[in-house]
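Just need the structure, nothing else, for what follows:
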Amino acid sequence: MKSSVKRSLYSTVMAALAAGLYPLLFYVSNNYTLVNSWSHLVYFISVFLLAPVAIFCLLKVVASLSIFEKIEKFVLPFLNLFVFLFFLKTALYAGFQIWMVLGIGVVALLYTFFFYKYFLKVVVFQVLLAVVASFYLIPNSIDQFQYSKEWMQQPDAIAAIQFKKKPNVYLIQPDGYVNFSELKKGFYNVKERKLEDFLQQENFTLYPNFRSNYASTLSSNSSLFTMKHHYYLNTNKFTEMLDARNIIIGENPVVTIFKNNGYTTNFLAERPYLLANRPKMGYDSSNYVNKDVGYITTGLKEKKDVIEPLRQFLENQGEQPAFHFIEIFEPGHITVDEKNHEGTEKERENWISKLEDTNKKLLEIVSLLKEKDPGGIIIILADHGGFVGFQYMHQAYEKTQDRDKLYSIFGANLAIYWPEEIPEAHEHIQTSVNVFRILFSYLSEDSALLHTLQEEGSYLPILYGARKGIYKVIDDTGKIVFMKR
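I've put the predicted structure just below:
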């Protein structure tokens, strides 16, 4: 009797674990940088493994009662397949889709009625799938354990600088907004100049040939906020760089230097993309907190207004100077994957339609800042270009020396309002990696910081058309090159 109970408990627990293990490993291995936090680990183990074990054991006990004797043999097969397919659906499509859940229920019922005798073989198959999935997760885990922050170390004592000037600083980042020089020509060919003319009227200094060093929000901002090159950590990924969110949102060198100089720091974002893996917040305040961000999310579906929180902050600001990072997720870039693209011209049209909305927001934000804080430094700095001219974003993995395509990736908009004099050091501004070092040189009146500027290359991971690796594709002078690191 005891041995049969023991076998029953063992099969129940195995059925529950097998149902959740492969979907868990599948999701984590395919979305590692979105979930590489301890809170995610606890959540996934609880939801995908512990909860099924508890539910399966409870329902198995209920089913063993005499009144359910006829259906007891169907309980575990049904639960196992239903939970397995439901978790797999969740891993592929975040959210709750009622018709998909009903469909999964029907499939599980049919399987249970006709094939329940093969239940143990299905469990074994699920376990084998989990073993295979674990091999895909291992490289990510190794990268995480081997990850070193040495690349972030500064070449001088910039972390200890003291500002002589302490204006409020506003970094406004429109995603994928190509610089004005590229916007008027090449694949973009947009003649509308409303924003450009407005910024010139408001005495902004424009940097028409400015570009980013890296090709995505995470890779570009990691370099921007550390004032250092990372070269994609020598991996072949540019859209999801390991530990990038922890760097951008955490205690990075830029935020630390502002805090060391008595600044409060504020992060405002339309979407919680940079918070998707729930990094430790390094900013003093934000319009998003961890409870606003789901555990299974890309951080791109949710949306909040940034203008009203900014207005409230300006109206209630104390005597401390403040650094604001304001992230706008438009105009963005073209479609990421090949399977979803609509063709080069249609992708261009879609990008231009989003550009119009972006310009309206920027006009409103700049007008608000100039009204409420005329002495603040306002930096409009895009993370990268819009990839217009490609069919889809990941085409950038293929070798090209087409000048317009490369500048469509890296050409990034930069405009700065210097409320006092335009510093001589501004002539050094060419790419993202050195923007804050040059700004800090101006605020601290320390020209020695300019002696250790980073080189100004732009880099891409190349997977096709050449030996795989990280390549410099634009050099310090803006010339197209193709040099493997």
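
from here on, contacts and neighbour counts on C-alpha atoms
Will do.

tell me the SS of residue 129?
Secondary structure state of residue 129, per DSSP: H, G, I helix; E, B strand; the rest coil, is helix.

separation between it and residue 482?
Distance, residue 129 to residue 482, by C-alpha to C-alpha, to the nearest Å: 41 Å.

how about residue 266, secondary structure?
strand.

Would you confirm that residue 226 contacts residue 151?
No: between residue 226 and residue 151 there is no contact under C-alpha atoms under 8 Å: 9.2 Å.

For the comparison step, fold the sequence that follows:
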Amino acid sequence: MIEKLRQKILDFINSDKDTPILAGFSVGLYLLLFYYSKNFALANSLVQLSLFAAFYIIIPVTVLFFGYKVLPLVKLGEYRRNYLFVGMLGILFYFIFDLIVLQFTEKGTLLLIIIAAWFISKKYKKYYKLFIILFIFLSFFNLVPILGIVFSKADKQWQKQPDNIEMAVFKKRPNIYYIQPDGYTNPVNFRDSIYNFDNTAFWNYLDKEGFKVYDNQRSNYYSTLLSNSSMFSMKHHYSAADVEKYRAREIIVGDNAVLRTLKNNNYKTHLISEKPYLIMNRPDLGYDYCNISYSEIPVIKDGWAVNYDVFESLKNNTQNISDGGNFFFIEKFTPGHIGVYERSIAEEQAIQEEKDKYLSGVNEANIWLEKVITYLEEKDPGAIIIIGADHGGFAGFAYSLQSNYKTTNKYKVNSMFGALLAIKWNDAEADAYDKELKTNVNIFRVLFSYLSQDKSYLENLQEDKSYVRLKEPQGLYLYINDKGEQVFEKIEK
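Predicted coordinates:
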């Protein structure tokens, strides 16, 4: 069996018949499956799949087939196999570099690859068919994890509430503005040895404006998607595989416990975001309004470079808001956390530079937040305004993905999870409801308990635990327990 397969492969490679269409298809198939194996959560809609298939397969097929047919017309027919050899490698690396944003150094690398491929092709041009076999073979390795995701069953059991909070009837009906400044850490972290940053002026401003700042608030998960999917579900998901790999966005902006509770109380819901990060894969929106239309989101690119003016969108959307109650989720990607990937500089230098950049972002966020708060207080003085970050800023790490490896440094752990929470309740009665508010998973349960004036909902607060999935040692680990103590315990989920 193996010998027969080997002989068929050799016959294919040694055949005089060229296969430019198959050459283009093999490259395109590999690129398509490579992209989806790494980015399934960003492009799992049918429209994206259709356009990605066209982009990654039709372009290579067209380029290689057209060039193959044109070369004889310009008396260069003898170089057709060289063209296929070089073209396959050139297209492959161009698209791979394009996925990681093509920069000058990568353009230079691509040029070197093409030049090297040209010289190699002079002697080994017939072996372009070996690339065809290799790409098809490697495609199956990328297909396996994709099929695992596609045929995996979404677990929705964890989203079920332990009580009837989704049917809570609000006795207080203010407009609610939830402002999320990405990665804005809590006051305790600003005072520690890593951040060592004087943010007193902003804390004083919030105090003057009537905000209650929760000094040691933290997130339950270390990423935007994991933290928000838990928060909007008012439940722990423990980094469930389907949530972590592809379903977080559907939960955050789609059908979730928070939006259902608000809609049961006839609230209009508004999603305003600076970037299309939460809707890149075009999930079914559970919000009545979104400032970003799906038609505006790039299909091939991830849309991360696209920016929208959140403040202007907020102003435009609050001109004619209804009197029946409104909820706004406002996503601002400032200050953001430190850089994601490792840089080719000394670790201590990277730590300092990333921290400095982050703190500059904090100053920028403070200015923006004051502008938004001033506007909302004038426009909607009776509203509840929540400033709640999704996670910490990761200062102290050289890059944020470094947190995928075990650390016992308490300041770094706090830097991952410590998240700003400040709420303008406009009501002293709220003090009777938020005494146990410590982590993000319970923010909306506390809010809905207050609005419905029903303390029984506080009996089912989720545990104030913080989790992280590590690459080394591999697995899901508890980093901070319900008492706020730092631990290191593997969770079997």
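
who has more neighbours, residue 226 and residue 151 of structure 1?
residue 226 (24 against 12; other C-alpha atoms under 10 Å).

Mind telling me what that one corresponds to in structure 2?
Matched across to structure 2, residue 226 of structure 1 falls on residue 233, judged by TM-score structural alignment.

Next: residue 395 of structure 1.
Structural alignment (TM-score structural alignment) places residue 395 of structure 1 against residue 402 in structure 2.

Which residue in structure 2 aligns with residue 164 of structure 1?
Per TM-score structural alignment, residue 164 of structure 1 is aligned with residue 171.

re earlier: ok, the match of residue 226 of structure 1 touching residue 162?
No: between residue 233 of structure 2 and residue 162 there is no contact under C-alpha under 8 Å: 11.9 Å.

Under the alignment, what does residue 480 of structure 2 map to in structure 1?
Aligning on TM-score structural alignment places residue 480 of structure 2 opposite residue 474 in structure 1.

go on, residue 325 of structure 2?
Per TM-score structural alignment, the equivalent position to residue 325 of structure 2 in structure 1 is residue 321.

correct me, but its match touches residue 262?
Yes: between residue 321 of structure 1 and residue 262 there is a contact under C-alpha under 8 Å: 7.0 Å.

Looking at those two, which has the bigger crowd around it?
Remark: of residue 321 of structure 1 and residue 262, residue 321 carries more neighbours, 18 against 14, as counted by other C-alpha under 10 Å.

Next, the contact list for that one, please.
Residues near residue 321 of structure 1 by C-alpha atoms under 8 Å, 6 or more residues apart in numbering: 166, 167, 168, 262, 263, 264.

which residues in structure 1 does stretch 433-446 of structure 2 match up with?
Counting by TM-score structural alignment, stretch 433-446 of structure 2 corresponds to 425-438 in structure 1.

Show me which positions of the matching stretch end up buried.
By neighbour count on 16 or more other C-alpha atoms under 10 Å, the buried set for stretch 425-438 of structure 1 is 426, 429, 430, 431, 432, 433, 434, 435, 436, 437, 438.

Next step: these restricted to helices.
Secondary structure from DSSP state H places 435, 436, 437, 438 of the buried residues of stretch 425-438 of structure 1 in helices.

and the gap between the last one and residue 254 of structure 1?
I take that to be residue 438 of structure 1. According to C-alpha to C-alpha, residue 438 of structure 1 and residue 254 of structure 1 sit 12 Å apart.

The third one too?
Applying C-alpha to C-alpha, one obtains 9 Å for the distance of residue 437 of structure 1 from residue 254 of structure 1.

on that earlier part again, name the member of the contacts of residue 321 of structure 1 with the most neighbours.
residue 263 (22 neighbours).

Give the aligned equivalent of that residue in structure 2.
Using TM-score structural alignment, the equivalent of residue 263 of structure 1 in structure 2 is residue 267.

try residue 254 of structure 1
In structure 2, residue 254 of structure 1 lands on residue 258 (TM-score structural alignment).

With residue 386 of structure 1 instead?
Alignment note (TM-score structural alignment): residue 386 of structure 1 maps to residue 393 of structure 2.

Contact partners for that match?
183, 184, 185, 335, 336, 337, 338, 358, 415, 416, 418 are the contacts of residue 393 of structure 2 under C-alpha under 8 Å, 6+ apart.
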